[in-house]
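A.B. asks: sequence and predicted model, in that order:
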Amino acid sequence: MADHGFCKALPDLVEQGLITAEQAERIRAHYAPTDDQRTGRQTLLFSVLGGLLIGLGVVLVVAHNWDDLGTTLQTVLAFLPMALGQVLCAWVLLKREASAGWREGSALFLSGAVAAAIALVAQIHHIPGDLARFLLTWSVLLLGVVYALRSFTTALLMLVLLTWYAGVDRFGEHVFGDRPWAY
């Protein structure tokens, strides 16, 4: 990582005769940003997209075969993505904490897995509920993920969910009329 203040001071050090121009160039070259640092945003973007796609893919595979499974297996499968997400997040915190891409991607995967677990357990065991309670429960459970992984995208997701919850709580579930795709 380049220390921009230090690099700006190099011409003064050369003028004072403390270092030569050649040494200043070598120092600049040594502290120049690497290709890995330049492509950090691309890596972060693809990590976030990857986490979202993996989470959604797991939900789709399970949903396709859902009716053929027993209640016990359905419950285990409802919690499996969340358990895998927690293991992934623990690994990220232990081994890759400095990588924003790993933190964001694993946090989003866990966020999707939490939503799937809440919805699936409620469906399997016929737990009554409404959209407002689902959104609030999901948001509260994401709070730990936001703080543990310092995830910006999960914090943004949580804010969207809380805003959605506030709208549903204030105006009712049918704020969008009879358009089911609005949910």
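C.D. replies: Done, it's in. Just so it is clear, the structure is predicted and the values come from calculations on it, not from any experiment.
A.B. asks: contacts and neighbour counts: CA atoms only from here.
C.D. replies: Fine.
A.B. asks: starting at the chain centroid, how far to stretch 140-154?
C.D. replies: Chain-centre distance of stretch 140-154: 8 Å, with Cα atoms, centre = their mean, to the nearest Å.
A.B. asks: before we go on, here's another structure to hold up against the first:
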Amino acid sequence: MSIQKEIPKLVEAKVISQSTADDILTYYANQKQPTQNRLLSIFGTLGAIMVGLGIILIIAHNWDQFPRSIKATFAILPLVIGQFACGFTLLRKQTSQSWREASSAFLFFAIGSCISLISQIYNIPGQLGSFLFIWMILYLPIPFLMRSSVGSILFIVGSLFYALNIGYWEYPNTIPYWYILFIAASILFYLIQKKENPAGNSVAIHSWLIPLSITICLRAFSKNHEEIMFLAYMSLFGVFASIGKQVSFSQLTPASNGFKIIAWLGSIIVLLILSFDAVWIDIRRNSYEFPTLLQSTEVYATILLTTIALILAKINWTKSKAGFSESLFFVLLLIYITASHTSFAYILVNLLVFAFGIVTIVSGNREQNLGILNSGLVIITALIICRFFDTDLSFVLRGILFLSIGFGFFIANYQLLKKRKHHA
């Protein structure tokens, strides 16, 4: 039964008025439009990428047979086509999301192919890092001009590869300072998108890509005192946890809140690593001198991230939204300052992880949320597994501990389901 056919019959039968019929038709038209636009954007973008790759493969098959001038023409031609497509979109198809996404994606690959081909044709030497840097610098304004989510996603991925190449893969490794500009531009675009459409798919994807990219690339800013990066990472995850608690994220599904999930997983991984005494033994071997600390990028990264985390945590505390997870970085900072050169540091971290697990279990039971409850049980289980490898407990005692945890899972879930049924 089609709504378009039934509405006129209802108006004729005087069941609804003409104005009501118009409102209903307008409502359903608006409901269908976003889906159509989304499909057009997806297939338009995939089509642009496939066409670009097809052209590259066809040309590559006969590449050696072309003279240098023809090669240069073929190298520049996709760039010209991409720029023309973007210009045409801005002038004639500015309201079409599919045109904006497809032309931006095509131009992204056109810029990269043009730079690499011209370098190869005229034998211009250079490293992969410099190539990626020029590519990202040239493409940086395009997502803003075209208002393209796909363009922004491609830019984030390209910036990530740039930072990985400069900070991890090239020798000697250098600090990718330009990555700060790239990720700042990506965050700005994300905030604009979040303001325009907070529940959109683009916001959800950026909520995963941005924190994941920062988490991977933060290690590239470490040169001299790698052990200090534990504090930088915990502060970073404190920032993510505070961001994930914002009201605007309530419009997203829990799986779309990448800031919150990455903060939780990252904090647990860092704390579990620090729960081993061997890690703290290595930390105690390091001696810090004030002049070297002033030249350490790890110190500046930690100070910056800790300051931001404290500000966001204070804002959440004033709004009564802050939880235990947003304060973990501050507790670890206190442990590091007061006990890093003692044998009690790893004991304090173990107590912190255990407390985090208990608080999470209590929170899940209070909110009647099985996911949060089981997350707390997973934290306790992971802690016990870590202690399984560095303690001299007998196999019988270890078996009893695992049996206890297993029964704890069943009992906790059964009690929560029973409580839910009682309230229902």
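C.D. replies: Thanks, I have the structure now. Given the structure is predicted, the values throughout are model-derived calculations rather than measurements.
A.B. asks: TM-score for these two?
C.D. replies: Scored against TM-score structural alignment, normalised by the length of structure 1, the superposed chains reach a TM-score of 0.78; 155 aligned residues with a Cα RMSD of 1.8 Å.
A.B. asks: can you classify residue 333 of structure 2 as helix, strand or coil?
C.D. replies: On the three-state scheme (DSSP: H, G, I helix; E, B strand; the rest coil), residue 333 of structure 2 is labelled helix.
A.B. asks: what's the counterpart of residue 185 of structure 2 in structure 1?
C.D. replies: Using TM-score structural alignment, residue 185 of structure 2 has no partner in structure 1.
A.B. asks: tally of neighbours for the residue lying closest to residue 187 of structure 2 once chain neighbours are set aside?
C.D. replies: Spatial nearest neighbour of residue 187 of structure 2, chain neighbours left out: residue 210 (7.3 Å); criterion: Cα to Cα, 6 or more residues apart in numbering. Using other Cα atoms under 10 Å, residue 210 of structure 2 has 21 neighbouring residues.
A.B. asks: doesn't residue 156 make contact with residue 210 of structure 2?
C.D. replies: Yes. Counting by Cα atoms under 8 Å, residue 156 is a contact partner of residue 210 of structure 2 at 7.4 Å.
A.B. asks: now for the two: what residues contact both?
C.D. replies: Counting by Cα atoms under 8 Å, 6 or more residues apart in numbering, the shared contacts of residue 210 of structure 2 and residue 156 are 183, 186.
A.B. asks: quick revisit: centre of the chain to the stretch of helix or strand the residue nearest to residue 187 of structure 2 belongs to, how far?
C.D. replies: Assigned by DSSP states H and E, residue 210 of structure 2 belongs to helix 201-218. Offset of helix 201-218 of structure 2 from its chain centre (Cα atoms, centre = their mean): 2 Å.
A.B. asks: over to stretch 159-171 of structure 1?
C.D. replies: Averaging C-alpha positions (Cα atoms, centre = their mean) puts stretch 159-171 of structure 1 20 Å from its chain's average.
A.B. asks: where does it end up in structure 2?
C.D. replies: Using TM-score structural alignment, stretch 159-171 of structure 1 pairs with 156-168 in structure 2.
A.B. asks: buried set for stretch 142-150 of structure 1?
C.D. replies: 142, 145, 146, 149, 150 (16 or more other Cα atoms under 10 Å).
A.B. asks: got a list of contacts for the host helix or strand of residue 167 of structure 1?
C.D. replies: Using DSSP H and E, residue 167 of structure 1 sits in helix 152-171. With Cα under 8 Å, 6+ apart as the contact definition, helix 152-171 of structure 1 has outside contacts at 104, 107-108, 111, 131-132, 135-136, 138-139, 142-143, 145-146, 174-175.
A.B. asks: out of the residues you listed, which comes closest to residue 87 of structure 1?
C.D. replies: residue 107 (11.1 Å; Cα to Cα).
A.B. asks: how about the helices in structure 1?
C.D. replies: In structure 1, the helices defined using DSSP state H lie at 4-15, 21-30, 35-38, 40-64, 71-95, 100-124, 131-149, 152-171.
A.B. asks: highest mean neighbour count out of those?
C.D. replies: Burial of these is given as mean neighbour count (mean count of other Cα atoms under 10 Å); helix 100-124 ranks first at a mean of 23.
A.B. asks: that helix - contacts with which helices or strands?
C.D. replies: Here helix 100-124 of structure 1 is seen to pack against helix 40-64, helix 71-95, helix 131-149, helix 152-171 when contacts are counted using 3 or more Cα pairs under 8 Å, 6 or more residues apart in numbering; DSSP states H and E.
A.B. asks: residue 45 of structure 1 versus the alignment partner in structure 1 of residue 36 of structure 2, what's the distance?
C.D. replies: Matched across to structure 1, residue 36 of structure 2 falls on residue 39, judged by TM-score structural alignment. Distance, residue 39 of structure 1 to residue 45 of structure 1, by Cα to Cα, to the nearest Å: 10 Å.
A.B. asks: likewise residue 15 of structure 1?
C.D. replies: Taken as Cα to Cα, the span from residue 15 of structure 1 to residue 45 of structure 1 is 43 Å.
A.B. asks: what does residue 33 of structure 1 give?
C.D. replies: 19 Å.
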